[in-house]
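# Sequence and computational prediction follow.
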Amino acid sequence: MKNLVVLTGAGISAESGIKTFRDEDGLWEGHDVMQVASPMGWKKNKELVLDFYNKRRRQLLSVQPNKAHLVLAELENDFNVEVITQNIDDLHERAGSSNVLHLHGELLKVRSTFDEDLLLDWKQDLNIGDFCEHNFQLRPHVVWFGEAVPMMEKAIQKVSNADIIAIVGTSMQVYPAAGLVDFAPPKTPMYFIDPKPNISENNYLSILAEKAVTGVPKLAKELREKFNR
């Protein structure tokens, strides 16, 4: 089977009701992004940061995967599908995708502030005084601004082995994730699904100017007809 790498962002989860955090004025739920998504913000006001992610976690547990998530999972019947997502939700996994790499961490996991490799599954609120086994405070398992993206090398490896690339729900404007497509093999067919595309088609790039829930089923049909004969 051909290797299909799917890069997803906030747009695919927004259609499940997940807020995309950042408003047009650049604020996240009324907060400057550096207050709630940076090591500096964490150091200054841990309670504010924990409350922000507790609200996100509660919201995530109240929504369901949408048609786009489900169709991407179904494509595993016809392709070797690797999902690389900028999202911190688990909607791809709940939809049935078995190969999901989270570039920016996972909302339903927390990690030790003593050992960043010490991860715990976490579905309840995270509070001051919730410690790891080494008696250090737990923090959200989310990559904040100014922090390294530890999964980047794995993502580059997956993209470099792609036969087909699909980009769904992300404008690919945020680095380092935006640079991933540069590692695709030459002439790799790419598909870009976005209701307001900011790029133009060429010989190897096809654009579906639609939301994820309508664009992904059309993409799946085209991929099956073109590559899975």
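Looks like it came in fine.
# can we go C-alpha only for contacts and neighbour counts from here?
Will do.
# what's the longest strand in this protein?
strand 105-112 (DSSP state E).
# contacts for that one?
For strand 105-112, the surrounding residues in contact (CA atoms under 8 Å, 6 or more residues apart in numbering) are 53, 56-57, 87-90, 117-123, 131-132, 136-143.
# Heading C-terminal from that strand, find the next helix or strand.
Downstream of strand 105-112, the next assigned helix or strand under DSSP states H and E is strand 119-121.
# Out of the contacts of strand 105-112, list just those in strands.
Per DSSP E, those map to strands at 119-121, 138-142.
# Just the buried residues of the residues you listed.
119, 138-142 (16 or more other CA atoms under 10 Å).
# Which single one of those is nearest to D25?
Set against D25, the nearest of those by CA to CA is V142 (22.5 Å).
# Next up, a structure to set beside the first:
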Amino acid sequence: MRRLFVLTGAGVSAESGLGTFRDPGGIWAKFDPMKLATPEAFAADPDRVHAFYNLRRRNLLSAAPNAAHGALASLATGLAARGGGLFLCTQNIDDLHERAGSAQVHHMHGELLRSRCLGCGARAPCRDELKTATACGACGRAGRLRPDVVWFGEMPLGLEAIETALAEADLFVAIGTSGSVYPAAGFVETARGFGIRTCEINLAPSDNAAMFDECRCGPAGEAVPAFVAEMLDGR
């Protein structure tokens, strides 16, 4: 019986056509995050922030899961059949894990296809464009809806659940992460503190690759299915 904690980052969705963030040519090389991904930016210019996230939402809706997403869904099913389990935690705000068949995904940075009302706090699915004139379906007020994502300066979601899952795991795997964004970059250190073996799967070694017991380099669409096949073969 194995219990795995898998953390995924932008690299797992790159082959689906979704941009990474800190790589050369990534999203934050083209856009200033302080003008688009902070509560202060939204308060100062909500129309500009909405336009950016509407563009990302359209990009996501035209994308499809890749082999890495599918392999992780198979891993969850295979581990459950053996009495084990998978805690799949993602830094990504896309829904590609779910579309590939993963039934339970912990979105620590929120979800692009959901909105949140700053007035009443209601959260709701959102596949259409958001504008300042869009009214909240719960309270009816306009100008209060924002993407239900975690911006710079905000606390990631469900950190207690994450720590509990790490404590219960016997293997921590980071896939497609930069190793530079905290608190996620610190999960490998937490795992090591619990005495858990650690593995990184990345196109190139991350900023904190030296913290891992094992590093595998290659495209996620190739490296992740190979890793999952080994796990399910009992190797």
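That came through fine. Everything numeric here is computed off the predicted structure, so don't read it as measured data.
# Make a markdown table from the buried ones among the ones in strands among the contacts of strand 105-112 of the first structure and add distance to A10 of the first structure to it.
Supplementary listing: these in a markdown table, determined by distance: CA to CA, whole Å:
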| residue | distance to A10 of the first structure |
| --- | --- |
| L119 | 24 |
| L138 | 25 |
| R139 | 22 |
| P140 | 18 |
| H141 | 18 |
| V142 | 15 |
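# relative to strand 138-142, how tilted is the longest strand of the first structure?
With axes from the mean of the first three to the mean of the last three CA atoms, to 10 degrees as the basis, strand 105-112 of the first structure and strand 138-142 are set at 150 degrees to each other.
# which residues in the second structure does strand 105-112 of the first structure align to?
Under TM-score structural alignment, the match for strand 105-112 of the first structure in the second structure covers residues 110-117.
# mean per-residue distance, that stretch to the first structure?
Here the mean offset of stretch 110-117 of the second structure against the first structure after fitting is 0.3 Å, by mean CA distance after the TM-score superposition for the first structure.
# wait, is T198 of the second structure part of a strand?
Yes: checked against DSSP: H, G, I helix; E, B strand; the rest coil, T198 of the second structure lies within a strand.
# Find the nearest non-adjacent residue to it, please.
F172 (4.7 Å; CA to CA, 6 or more residues apart in numbering).
# my read: S97 of the first structure touches A73, true?
Yes: judged on CA atoms under 8 Å, S97 of the first structure makes contact with A73 at a distance of 4.4 Å.
# What count of nearby residues applies to the aligned residue in the first structure for C199 of the second structure?
Under the alignment (TM-score structural alignment), C199 of the second structure pairs with Y191 of the first structure. Using other CA atoms under 10 Å, Y191 of the first structure is surrounded by 21 other residues.
# Y191 of the first structure and W42 of the first structure, how far apart?
38 Å (CA to CA, to the nearest Å).
# does the residue nearest to T198 of the second structure sit in a helix, a strand or a coil?
Under three-state DSSP, F172 of the second structure comes out as strand.
# quick one, what contacts it?
4-7, 166, 188, 191, 196-199.
# Of these - the most surrounded one?
Neighbour max across the contacts of F172 of the second structure (other CA under 10 Å) = V188, 26 neighbours.
# Now for that one: which residues touch it?
Here V188 of the second structure is in contact with 172, 198, 211-212 (CA under 8 Å, 6+ apart).
# Strands along the second structure, start to end?
Using DSSP E, strands in the second structure cover 3-8, 85-90, 106-107, 110-117, 123-125, 145-149, 171-175, 197-202, 214-217.
# Residues in contact with the shortest one: which ones?
Among residues not part of strand 106-107 of the second structure, those counted as contacts by CA under 8 Å, 6+ apart are 87-93, 157-158.
# Buried subset of the residues you listed, written for PyMOL?
One line in PyMOL is enough to select the buried ones among those; burial here means 16+ other CA under 10 Å:
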select buried, resi 87+88+89+90+91+92+93
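# closest to P46 of the second structure among the contacts of strand 106-107 of the second structure?
I93 (19.3 Å).
# So for the closest one, what's the nearest residue that isn't a sequence neighbour?
E111 (4.4 Å).
# What count of nearby residues applies to the closest residue to A138 of the second structure other than its chain neighbours?
Nearest-residue entry for A138 of the second structure: A122, 6.5 Å, with adjacent residues in sequence omitted and distances by CA to CA, 6+ apart. Neighbours of A122 of the second structure under the rule other CA under 10 Å: 15.
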